[in-house]
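In: sequence first, then the predicted structure:
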Amino acid sequence: MNVERLFYTDDFSESGFVFAPFDNQQKSILFPLETSDFITENISLDAFIDEEKTFFADEAAKETHIKLVEKTIEEIKKNDLKKVVVSRTEQVKIDDFNLVVIYQKLLQNYKNAFVYVWFHPKIGLWLGATPETLLEIKDSVFTTMSLAGTQLYKDTENIVWKSKELNEQQLVTDFIESQLSGISSNLKIDKTETVKAGSLLHLKTKVTGVLNEKSSLKTLVSALHPTPAVCGMPREKSKKFILENENYKRSFYTGFLGELNLQSSTFKTPSSSLFVNLRCMSINKNNASIFIGGGITKDSNAAKEWEETVSKSNVMKRVL
């Protein structure tokens, strides 16, 4: 096997592990099942995280991001955009990089997330702990979710969400319902709840349904990705604004990854578990690129949106 060869999925009918970019017009990378080895290991969760560690924001980065948010708000108000998710990246120098220890810290800090390490010699090293499921499907029965809104966890999940956050969450839920109604049946939308991811809280709404016989996994993935939780609404106009105005390339941040069409003795057909690539970083030698963003609506406050990205970046920095 040539371990440096890049494989891609053509139509999501293959089996293996998929790693897809934010831009849904680009190809999704595949680790094919037939060329992969499966190794299991018991990992200790005794890695230490310094919860009291403080970080100092870059004033230039702050000014740049606030200007981007302000421009986004202006664009929303003068066009038919309802929401746009804008993001930024931070560069963090790493001393004594230890992959296993960082992975342990991610597992320890994100007990309710999908935690991963992904590497290919032509792409590089990525780590993440995402709280958001893009899609789980077993025997045509699928589950997805809308996830939006962010608050710092302060010893309780019994909090009050403001109208901006509630409206943002509803936009995502409405989009998912609209996208899935024509390709599925028995759609069920659960009650919105507050969930904890690391030291942050989010609003989550679970959506379940049954994929129609004439629809495929590719149809389902195309309907969902990228969701308004990572892109915006309307989707294509939001995506165009992001690609033209963010000051970097997202690459695999806000893409998706996971197991694709793996066979199980429990189900009649192979099942897939795909997750949105949030709370992630790429590693290049002794430098970590951390990716953070937030959903912008007409009611957003640029300074508060900056602070939200700071809170998200600090959570990731504590594992380094």
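Out: Noted; the coordinates are in hand.
In: from here on, just use CA atoms for contacts and neighbour counts.
Out: Noted.
In: tell me where the stretch 101-250 of the chain has helices.
Out: Remark: helices assigned in the stretch 101-250 of the chain by DSSP state H, counting those that start in this stretch are 163-180, 217-224, 235-245.
In: return the most buried member of these.
Out: Of the helices of the stretch 101-250 of the chain, the one with the most neighbours on average (mean count of other C-alpha atoms under 10 Å) is helix 163-180, at a mean of 18.
In: and that one with helix 235-245, angle?
Out: Helix 163-180 and helix 235-245 are oriented at 120 degrees to each other (axes from the mean of the first three to the mean of the last three C-alpha atoms, to 10 degrees).
In: okay, now the one to match up with it:
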Amino acid sequence: MIETKEIKIDGVLQSAQKQSIDKSAPTFVSVTEQIEWIDPIDFFQAGKTIEENRIYWSSADQKTQFVGIGEAKLFHDHDASYQDLKEKWKQTMKNSWIVNPYDQYKTGPIAFGGFPFDAKEKVEELWEGFNGNQFRVPTFLLTIDKNKSFLTTTVYVEQGSKIDQLAADLITRKNQLLHGHKPACQKNQIVLKHEVDPAEWKKLVTKATTAINLQQVDKIVLARELQIEFDEVCDTGQVLDRLQKTQKNSFIFAWEKDHVCFIGATPERLVKVDNQQLFSTCLAGTAPRGKTKEEDNYFGEQLLQDQKNRNEHQFVVDMIKEAVRSFAKYVKIPEEPVLYPLKNLQHLFTPVEAELDEGYTLLDVVEKLHPTPALCGFPRESSLAFIREFEQLERGWYGAPIGWFDQHFDGEFAVAIRSALVSGDKASLFAGCGVVQDSDPEIEYQETNIKFTPMLQALGG
């Protein structure tokens, strides 16, 4: 039994209201308490019962998991401005009332969300509702960190708020999430698969290699879409459960808005900042896993020796090294990559460590790094211009930064690959590959098929 001092939510809200009156501005209230352990997928499923938007995040080592239910605050910028988001968050924290005896854990007010791959892309039907950057502070946030469980409740209090009614509503919904009925995960069944113009996509690979051979660009990352349909509405809780069990060494995420959910399991960290310590990842170059240990080792060794994949990886290393050195010191990057194994794939991997210079935040780093050559190409502007002109896929948040940050701007962002956009009984899966001078369209096509596999299996395929 966990023995904790009970925090009276109504007393906190009353104190916050006094601050609102004194400052003539709403107060952002956040209260964290330790709770008995609860399964995060069960908590995610419980969010269905109060019919509010949900969030899920798991670190690659699965030691930290978040589940968010509801929306206390949404930061939404159609122009996808990193700096506006940073300033709005600072202002929100200035007008806050935070009660958190457990700030040594990943608790308290935390914003979750993502940026678009290309801020200039016009969002149409596929990504409707996901335009610009969007970051949500959940009303109820379950944190599982260091084998302990915490619940953070967040709400806005205004000068005229009815505190008794507000407190009663929060307590009712909290009890429903923690102690009420939790819908069981339903098995998803795929009944239809449709590749979007694979022949045209292969022609695009040829067009890209032509541009590269004309020395207009060194590398271009091209993505494509696989559409699927289910026999009934897809249960994203079931998808998360499968991803947790099968995709080790991956960041697992879900960001739901109005019954549309962007969900995935990505191996690629963009950046993590913890007390000004910076950690990033260079991940590019791909090979399948073998069916036996001997075959697996063979594929891995071939990947390490393959010049095409090594060149592709080096583009990423060089870009991230240059970017990190512009805002950090004591930058540490190994000379040679190692293998990063996943269930279906293995990649070339180079870790990056540094100390962030004073005055810079996690959001500054994300802005500087995105998009990396692993998801866009190199040089950045030339490859991005090619993608804008010729790629037919609406990328939306695919291949873009998705993650979280706390009140101190500590947090973590991953690159949203190995992902799908789920809406009702339909889903679009996304996969891409890096095209360089000697790329073969058929080989690149087969690589994207392999990259579809993790999400396809998790969705029921």
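Out: Nice, I can see it. Everything numeric in this text was worked out from a predicted model, so none of it was measured.
In: using CSV, lay out the helices of the stretch 101-250 of structure 1 together with distance to residue 74 of structure 1.
Out: Shown next, in CSV, are the helices of the stretch 101-250 of structure 1 (distance: least, C-alpha to C-alpha, whole Å):
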stretch, distance to residue 74 of structure 1
helix 163-180, 16
helix 217-224, 27
helix 235-245, 12
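In: looking at those helices, which is nearest to residue 191 of structure 1?
Out: Closest to residue 191 of structure 1 of the helices of the stretch 101-250 of structure 1 is helix 163-180 (C-alpha to C-alpha; 10.8 Å).
In: in structure 2, point out the residues matching that closest one.
Out: The alignment of helix 163-180 of structure 1 onto structure 2 (TM-score structural alignment) covers residues 307-324.
In: report the distance from the matching stretch to the chain centre.
Out: 22 Å (C-alpha atoms, centre = their mean, to the nearest Å).
In: stretch 258-270 of structure 2 too?
Out: In terms of C-alpha atoms, centre = their mean, the gap separating the centre of stretch 258-270 of structure 2 from the centre of its chain is 5 Å.
In: then stretch 355-369 of structure 2?
Out: Its chain's C-alpha centre and that of stretch 355-369 of structure 2 lie 18 Å apart, by C-alpha atoms, centre = their mean.
In: and that stretch, end to end?
Out: Chord length of stretch 355-369 of structure 2, first to last residue, is 16 Å (C-alpha to C-alpha, to the nearest Å).
In: same check on stretch 204-221 of structure 1?
Out: Terminal residues of stretch 204-221 of structure 1 lie 19 Å apart, using C-alpha to C-alpha.
In: please identify the buried residues of it?
Out: Of all the residues in stretch 204-221 of structure 1, those buried under the rule 16 or more other C-alpha atoms under 10 Å are 204, 205, 206, 207, 208, 209, 210, 211, 216, 217, 220, 221.
In: tell me which of the helices of the stretch 101-250 of structure 1 sits nearest to residue 60 of structure 1.
Out: Set against residue 60 of structure 1 and scored by C-alpha to C-alpha, the helices of the stretch 101-250 of structure 1 come closest in helix 235-245, at 17.0 Å.
In: now tell me what touches the closest one from outside.
Out: Helix 235-245 of structure 1 is contacted by residues 68, 81, 83, 84, 85, 86, 226, 227, 228, 231, 232, 249 when judged by C-alpha atoms under 8 Å, 6 or more residues apart in numbering.
In: how about stretch 403-414 of structure 2?
Out: Contacts of stretch 403-414 of structure 2 (C-alpha under 8 Å, 6+ apart): 57, 89, 93, 108-114, 251, 266-276, 361-363, 366, 401-402.
In: mind checking which of the residues you listed are buried?
Out: With burial judged by 16+ other C-alpha under 10 Å, the buried subset of the contacts of stretch 403-414 of structure 2 is 57, 89, 93, 108-114, 251, 266-273, 276, 361-363, 366, 401-402.
In: now the buried members of the contacts of helix 235-245 of structure 1.
Out: 68, 81, 83, 84, 85, 86, 226, 227, 228, 231, 232.
In: of the buried residues of stretch 204-221 of structure 1, closest to residue 292 of structure 1?
Out: Distances from residue 292 of structure 1 to the buried residues of stretch 204-221 of structure 1, taken by C-alpha to C-alpha, are shortest for residue 204, at 18.6 Å.
In: contacts only, for the alignment partner in structure 2 of that closest one.
Out: Counting by TM-score structural alignment, residue 204 of structure 1 lines up with residue 349 in structure 2. Residue 349 of structure 2 is in contact with 281, 282, 283, 284, 337, 338, 339, 340, counting by C-alpha under 8 Å, 6+ apart.
In: narrow those to those that are buried.
Out: Buried by 16+ other C-alpha under 10 Å: 281, 282, 283, 284, 337, 339, 340, out of the contacts of residue 349 of structure 2.
In: confirm residue 232 of structure 2 sits in a helix?
Out: No. Counting by DSSP: H, G, I helix; E, B strand; the rest coil, residue 232 of structure 2 is not found in a helix; it is coil.
In: and the buried ones among the contacts of helix 235-245 of structure 1, which is closest to residue 37 of structure 1?
Out: Of all those, residue 37 of structure 1 sits closest to residue 226, with 29.9 Å by C-alpha to C-alpha.
In: so what's the residue nearest to residue 189 of structure 1 when sequence neighbours are not counted up against?
Out: Excluding the flanking residues, the one nearest residue 189 of structure 1 by C-alpha to C-alpha, 6 or more residues apart in numbering is residue 207, at 4.6 Å. Residue 207 of structure 1 sits next to 143, 144, 145, 146, 187, 188, 189, 190 when contact means C-alpha under 8 Å, 6+ apart.
In: ok, the counterpart of the second one in structure 2 - how many residues close by?
Out: What that stands for is residue 144 of structure 1. Under the alignment (TM-score structural alignment), residue 144 of structure 1 maps onto residue 280 of structure 2. A total of 25 residues lie near residue 280 of structure 2 under the criterion other C-alpha atoms under 10 Å.
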